[in-house]
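J.: Show me the folded form of this:
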Amino acid sequence: MRLFIALSLPDSARATLEALQARFPAGRPVPFDNLHLTLAFLGEQTEEAAEAVHEGLQTLRSPAQRLTLAGGTVFGGRHGQAIALEASGGADLTTLHDRVLSRLRGVGIAPERRRFRPHVTLARMGARENAGPVLAVLASASVGPFLCDAVSLYASTLHPDGAIHEELARYPLALLI
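T.: As a prediction, this is how the structure comes out:
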């Protein structure tokens, strides 16, 4: 199964993002239920590996994450483009990412080696499509701050119309008052 670990976004933030997506003149919007911030992409894993990841994440301790999304960006190229808003969460978000990677290494799983660029993907476009009009909509967009109070382990199944994400487990983050 294809796995990833992500911050679960609150419904209020996803609703704001969905309203923003409705203004896009092009692209295929990411469905409401698929809006998330990826912390680690694990790719294809066995059921045993998924169970090991679950066990490792049960020891994860971190404060809830206060995020703001702003700054439209494009990822990809030859095989398609992902249009996203960049996430700022400061040192807490970087620390959470490092803790997730540590748990993965602890159970013998090696996630993709990419520089951590926290973002929420909002739409997908073909490689030759002009992302400029969508980025223009995002130019002044800002969502948040909002609080993410859980990390989730997801399975992702690819379909011609896009991926379907299934939450396998949820790990609460501490709410600090």
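
J.: C-alpha from now on. contacts and neighbour counts both.
T.: OK.

J.: can you point me to the longest strand in this protein?
T.: Using DSSP state E, we find that the single longest strand of the chain is strand 65-77.

J.: Which residues does it contact?
T.: 81-89, 92-93, 119-120, 127, 131, 135, 138-149, 173 (C-alpha atoms under 8 Å, 6 or more residues apart in numbering).

J.: Likewise for stretch 11-31?
T.: 32, 35, 121-126, 131, 133-134, 137, 143-144, 146.

J.: what about 6 Å?
T.: 122-125, 134 (C-alpha atoms under 6 Å, 6 or more residues apart in numbering).

J.: Identify the residue nearest the geometric centre of the chain.
T.: Closest residue to the average C-alpha location of the chain: residue 37 at 2.1 Å, with C-alpha atoms, centre = their mean.

J.: list the contacts for it?
T.: Counting by C-alpha under 6 Å, 6+ apart, residue 37 has contacts 6-7, 119-120.

J.: and of the residues you listed, the nearest to residue 154?
T.: For those, the closest approach to residue 154 (C-alpha to C-alpha) belongs to residue 6, at 7.6 Å.

J.: in the lengthiest helix in the chain, what's buried?
T.: Longest helix of the chain, by residue count under DSSP state H: helix 90-106. For helix 90-106, the neighbour count (16 or more other C-alpha atoms under 10 Å) marks 92-94, 96-97, 99-104 as buried.

J.: ok, residues contacting the helix or strand that it is followed by?
T.: Past helix 90-106, further along toward the C-terminus, the next helix or strand under DSSP states H and E is strand 119-125. When contacts are defined by C-alpha under 6 Å, 6+ apart, strand 119-125 is touched by residues 27-30, 36-37, 80-87.

J.: any idea which of those residues is closest to residue 108?
T.: residue 37 (23.1 Å).

J.: Can you tell me the element the closest one falls in?
T.: strand 36-44.

J.: follow-up on the earlier one: what angle do strand 65-77 and the longest helix of the chain make with each other?
T.: Angle of helix 90-106 versus strand 65-77, following axes from the mean of the first three to the mean of the last three C-alpha atoms, to 10 degrees, is 70 degrees.

J.: Mind listing residues that contact helix 90-106?
T.: Contacts of helix 90-106 (C-alpha under 6 Å, 6+ apart): 39, 56.

J.: let's see this one next to it:
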Amino acid sequence: MRAFLALDLPEELTAALATAQEGIRAGRVVPEEDLHLTLAFLGEVRLDALDDLVLDLEMLRPGPIRIEAAGLEMFGGPNPSSLHIRVDAAPELLHLQRKTETMIRRAGLALPRRRFVPHVTLARFPRTMSAEDHARLGRFLAAKSDLRLPPVWSDSLSLMQSRLTSEGPIYDPIETFALA
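T.: Below is the predicted model of the structure:
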């Protein structure tokens, strides 16, 4: 199964993000219930290979993590693959992310070497977008690129399963862990 570790977002943040998504008229908008901040992508793993990681995560208690989301950006250059809102790389968030990566490696799971870019994905785009969709996306960004949401606190993280479908990924929590 495909798995990842994500910081859970409080309802007030997901509701505000869902409202902001209403103007996106290109690609596939991420459903409100699937909005999250990925801490680490594990890729394909066996469920039993997660046992040691789950034990470590059950003991993790860094306290609530402050999330400050502001500014829209895209990944993928001229042919964007996704639209996201940046999340401030606060020391507590960076510490939690590094700590979870250490736990994952200690559990014997391999992680790709990627720079952590804290963000919440709002929409995904096909490999090639029409000129009309590019224009719609440009208008949306011109109107909303300076989006800034009030800071919130996350008090849990989840080990998630990701199932790919033709309609987009489906996320199911395997287990959720309190941070305090």
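
J.: How far off centre is stretch 59-66 of structure 2?
T.: Offset of stretch 59-66 of structure 2 from its chain centre (C-alpha atoms, centre = their mean, to the nearest Å): 17 Å.

J.: Would you mind listing the buried residues in that stretch?
T.: Residues of stretch 59-66 of structure 2 classed as buried: 60, 64-66 (neighbour count, 16+ other C-alpha under 10 Å).

J.: and what of stretch 116-130 of structure 1?
T.: Buried residues in stretch 116-130 of structure 1, defined by neighbour count with 16+ other C-alpha under 10 Å: 118-126.

J.: With distance to residue 158 of structure 1 as extra columns, can I get these in JSON lines?
T.: Below are the buried residues of stretch 116-130 of structure 1 laid out as JSON lines (distance: C-alpha to C-alpha, whole Å):
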{"residue": "118", "distance to residue 158 of structure 1": "22"}
{"residue": "119", "distance to residue 158 of structure 1": "20"}
{"residue": "120", "distance to residue 158 of structure 1": "18"}
{"residue": "121", "distance to residue 158 of structure 1": "16"}
{"residue": "122", "distance to residue 158 of structure 1": "17"}
{"residue": "123", "distance to residue 158 of structure 1": "16"}
{"residue": "124", "distance to residue 158 of structure 1": "14"}
{"residue": "125", "distance to residue 158 of structure 1": "16"}
{"residue": "126", "distance to residue 158 of structure 1": "16"}
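
J.: circling back: how close does the longest strand of structure 1 sit to structure 2?
T.: Strand 65-77 of structure 1 differs from its equivalent in structure 2 by a mean of 1.5 Å after superposition (mean C-alpha distance after the TM-score superposition for structure 1).

J.: who does the helix or strand just after that strand touch, helix- and strand-wise?
T.: Downstream of strand 65-77 of structure 1, the first helix or strand assigned by DSSP H and E is strand 80-88. Under the contact criterion of 3 or more C-alpha pairs under 6 Å, 6 or more residues apart in numbering; DSSP states H and E, strand 80-88 of structure 1 touches strand 65-77, strand 119-125.

J.: Next, count neighbours for residue 83 of structure 2.
T.: Neighbour count of residue 83 of structure 2, defined by other C-alpha atoms under 10 Å: 24.

J.: Just give me the neighbour total for the closest residue in space to it that isn't next to it in sequence.
T.: Counting by C-alpha to C-alpha, 6 or more residues apart in numbering, residue 74 is the residue found nearest to residue 83 of structure 2 once chain neighbours are left out, at 4.4 Å. Residue 74 of structure 2 has 19 neighbouring residues, counting by other C-alpha under 10 Å.

J.: repeat for residue 143 of structure 2
T.: Around residue 143 of structure 2 there are 11 residues (other C-alpha under 10 Å).

J.: Next one: it relative to residue 131 of structure 2, how far apart?
T.: In this view, residue 143 of structure 2 and residue 131 of structure 2 are 19 Å apart by C-alpha to C-alpha, to the nearest Å.

J.: Structure 1: which residue goes with residue 106 of structure 2?
T.: Correspondence of residue 106 of structure 2 to structure 1, assessed by TM-score structural alignment: residue 106.

J.: which residues does the aligned partner of residue 82 of structure 2 in structure 1 contact?
T.: Counting by TM-score structural alignment, residue 82 of structure 2 corresponds to residue 82 in structure 1. By C-alpha under 6 Å, 6+ apart, the contact list for residue 82 of structure 1 reads 74-75, 123-124.

J.: Would you check which pair of these lies furthest apart?
T.: The span of these, defined through C-alpha to C-alpha, is set by 75 and 123 at 10.7 Å.

J.: and stretch 147-165 of structure 1, which stretch of structure 2?
T.: Mapped onto structure 2 using TM-score structural alignment, stretch 147-165 of structure 1 covers residues 153-171.

J.: for that stretch, which positions count as buried?
T.: Residues 153-162, 171 are the ones in stretch 153-171 of structure 2 that count as buried (16+ other C-alpha under 10 Å).
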